[in-house]
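Undergrad: pasting a predicted model and its sequence here:
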Amino acid sequence: MALLPPRWSYSVLKAVAEVLADTSDGLTGREISDLLLRLRMEDPAPNATKRERLTEAFVARQNKDLSSKRIITFIVTAMEPVRYRRQPELFTLRQDRLNEHLVFVGMRVNDEGKVAKGPIAQTLDEASRIASSIRDELHRRKCHSEVLRYCSLEVLKKSHFHACFEATKSIFDRIRGLSGASGDGAALVDAALALGQSGVPLLAINLLQTQTDKDEQTGFANLVKGLNGLYRNPMAHDPRINRRITDDELLEVLTMVSMVHRRLDGVSKTSGGSS
């Protein structure tokens, strides 16, 4: 006879309930009612807030079973992928948030929505390292808000190809906004960032007083062109199935795009421009 999964602490039960009953991204009150009824779980606090209600339901059931088995069943039922066919990003969001807490009991929600065994964390540092998702890692790296604004949905959908594409497009959209120049790609970079014959670009990332300053400006322009040539242009023409982006590459690309946006934060607009 298989051993029943052990009981979880009140803190873990409460944390899981808070994710699933989150005010903004959690289950609705009706969905909670339907799931409790379907799984034949007592609803001891039907008039409480969603979070308190689900917490009390978890506690009551675990006390009855002396096991977390029915709470695991609730999670699996709530995370059935078919529920998220129109909102795959919501699945990933809940999955990531659940895993931040389940790591303390050596479990995780996998991509099939099942609760599986995983490494167990004893400390907050261990939990952060084990449960960290791409979204969490980007926040840990303090990724620029412009990057997240343009591609957070693609990151949550785990669409790495489109996340890289949208992130690199954000650079050129921002350059147009800061400089007032039109165009796109390398031509836009030349118009807004290149020294040109006048030696004064529309957007200067430094004082341009020394040769080092000018070299840095040119290097920055070339870096933006490089990102355009390496990611944006190919992705605009190649089918997604022909271009696989790994988790590590996605983080590296978004970190680089974040760095570009931070340099753009400090640009000054001049009266010059390439000629």
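TA: Done, it's in. Please read all numbers here as calculations on a predicted model, not as lab measurements.
Undergrad: switch to C-alpha atoms for all contacts and neighbour counts from now on
TA: Fine.
Undergrad: helices or strands up against the helix or strand where Asn222 lies?
TA: Using DSSP states H and E, Asn222 sits in helix 211-227. Other helices and strands packing on helix 211-227, by 3 or more C-alpha pairs under 8 Å, 6 or more residues apart in numbering; DSSP states H and E, are helix 185-192.
Undergrad: second structure for comparison follows:
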Amino acid sequence: MKQIDEICVEKITRILGDLVTGNTITELLAKNHWKDHDTESKSPIYSTKWRRLKASMIYEINRNHAPTPFFKLIEEIMNPASFSRDEQELWNCNLTEINFTLSFYGYELNDAGKVVSIKPSTTFNEAFNRSQNLIDKLRKNNVHEKVILYCTPELLDENYFHAILEASKSVLERIRELTNSTLDGNTLINEAFKAKNPAIVIHGNLLENDNDKSQYLGLKSLLNTICYFYRNPTAHSPKMFNEQNEDDAITAFLLISMAHQKLDNCFTVRFLD
């Protein structure tokens, strides 16, 4: 893994400097007991924000013989909780720019705002493609937020096998919540979507004609397919999908997202337990 150097620190502190005020920098450095070259000198220097951050981080990295303070600074300024709902684009743009640089050094800032280790990028295109992380791609395809919520840690490690497993489990958990049930798997789905005695129904679907019944059966089949393909342990084999292939993962997430979107239009008529 490549050692964090001055080039890396400068590129990222230029990004971070645009996200904070001078007073915030003063508070951050004081809170973490990091050297503040501006305020600690006999005559205040009043550096630009990014230069002030860079000077402090270079000093702290050398003092600690580790990039830990630098990573903590990134995590504090890029804390997702610090960004409002209207700042999603701002968050994503800065995340992409930071990760483009970090990827050459074997690190990445994940969607939870934590710096994690990854396989280092060796080319410009590799770094660029990785910085366009999978979550961005899923959001561009309008993947349901519940899918992303359940599998974010796995996604950012590019652990598609476990990400798909967690996402598929989210569908079953949602059906359990709707039906107040402790059942699991295909048993849960088949009990909740009995056409003659349903626990869950689709808004506007009275199951009175062939079209209504076909729509209802289609949703039930979709849920069972997700369970058979991605949830049941025996279904997890390389024959079903390549767990290292991003395209296969996106296909699975789109299918699971469709299930959540359909469940958004459903309501409970009876509990199973």
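TA: Yep, it's here. Just so we're clear, the structure is a prediction, and the values are computed from it rather than from any experiment.
Undergrad: overlay them and tell me the TM-score.
TA: Remark: TM-score between the superposed chains equals 0.59 [TM-score structural alignment, normalised by the length of the second structure]; 219 aligned residues with a C-alpha RMSD of 5.0 Å.
Undergrad: how close does the following helix or strand past the helix holding Asn222 of the first structure sit to the second structure?
TA: Later in the chain than helix 211-227 of the first structure, the nearest helix or strand by DSSP H and E is helix 233-237. Superposing on the second structure and averaging over aligned pairs (mean C-alpha distance after the TM-score superposition for the first structure), helix 233-237 of the first structure comes out at 5.0 Å.
Undergrad: buried ones in the helix holding Asn222 of the first structure?
TA: 214, 217-218, 220-225, 227 (16 or more other C-alpha atoms under 10 Å).
Undergrad: equivalent analysis for stretch 151-160 of the second structure, please.
TA: 151-160.
Undergrad: kindly indicate which of those residues lies nearest Gln261 of the second structure.
TA: Cys151 (17.0 Å; C-alpha to C-alpha).
Undergrad: wait, what's in contact with Pro69 of the second structure?
TA: 57, 60-61 (C-alpha atoms under 8 Å, 6 or more residues apart in numbering).
Undergrad: which of those lies closest to Leu263 of the second structure?
TA: Using C-alpha to C-alpha, Met57 comes nearest to Leu263 of the second structure of the contacts of Pro69 of the second structure, at 48.4 Å.
Undergrad: would you map the helices across the stretch 1-150 of the first structure?
TA: 10-20, 29-38, 50-65, 69-78, 88-102, 124-131, 134-140, 145-156 (DSSP state H, counting those that start in this stretch).
Undergrad: please identify the deepest-packed of these.
TA: helix 88-102 (a mean of 22; mean count of other C-alpha atoms under 10 Å).
Undergrad: what packs against that helix?
TA: Contact here means 3+ C-alpha pairs under 8 Å, 6+ apart; on that basis helix 88-102 of the first structure packs against helix 10-20, strand 107-109, helix 124-131, helix 145-156.
Undergrad: tell me the helices and strands packed up against the shortest one.
TA: In this case it means strand 107-109 of the first structure. helix 88-102, strand 115-117.
Undergrad: and for the last one?
TA: Counting contacts by 3+ C-alpha pairs under 8 Å, 6+ apart, the secondary-structure elements packed against helix 145-156 of the first structure are helix 88-102, helix 134-140, helix 160-179, helix 247-265.
Undergrad: what range does the second one cover in the second structure?
TA: Counting by TM-score structural alignment, helix 134-140 of the first structure pairs with residues 134-140 of the second structure.
Undergrad: hang on, the earlier thing: could the helices and strands packed on helix 88-102 of the first structure be laid out in CSV, adding distance to Arg263 of the first structure?
TA: Listed next are those as CSV, based on distance: least, C-alpha to C-alpha, whole Å:
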stretch, distance to Arg263 of the first structure
helix 10-20, 36
strand 107-109, 38
helix 124-131, 29
helix 145-156, 12
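Undergrad: right, and the ones you listed - which one's nearest Arg232 of the first structure?
TA: Using C-alpha to C-alpha, these put helix 145-156 closest to Arg232 of the first structure, at 13.5 Å.
Undergrad: give me the contacts around stretch 127-146 of the first structure.
TA: In contact with stretch 127-146 of the first structure (C-alpha under 8 Å, 6+ apart) are residues 96, 99-100, 103-104, 119-121, 152, 155-156, 170, 247, 251, 254-255, 258-259, 261-262.
Undergrad: please apply the same query to stretch 262-274 of the first structure.
TA: So stretch 262-274 of the first structure is contacted by 144, 175, 178-179, 190-206 (C-alpha under 8 Å, 6+ apart).
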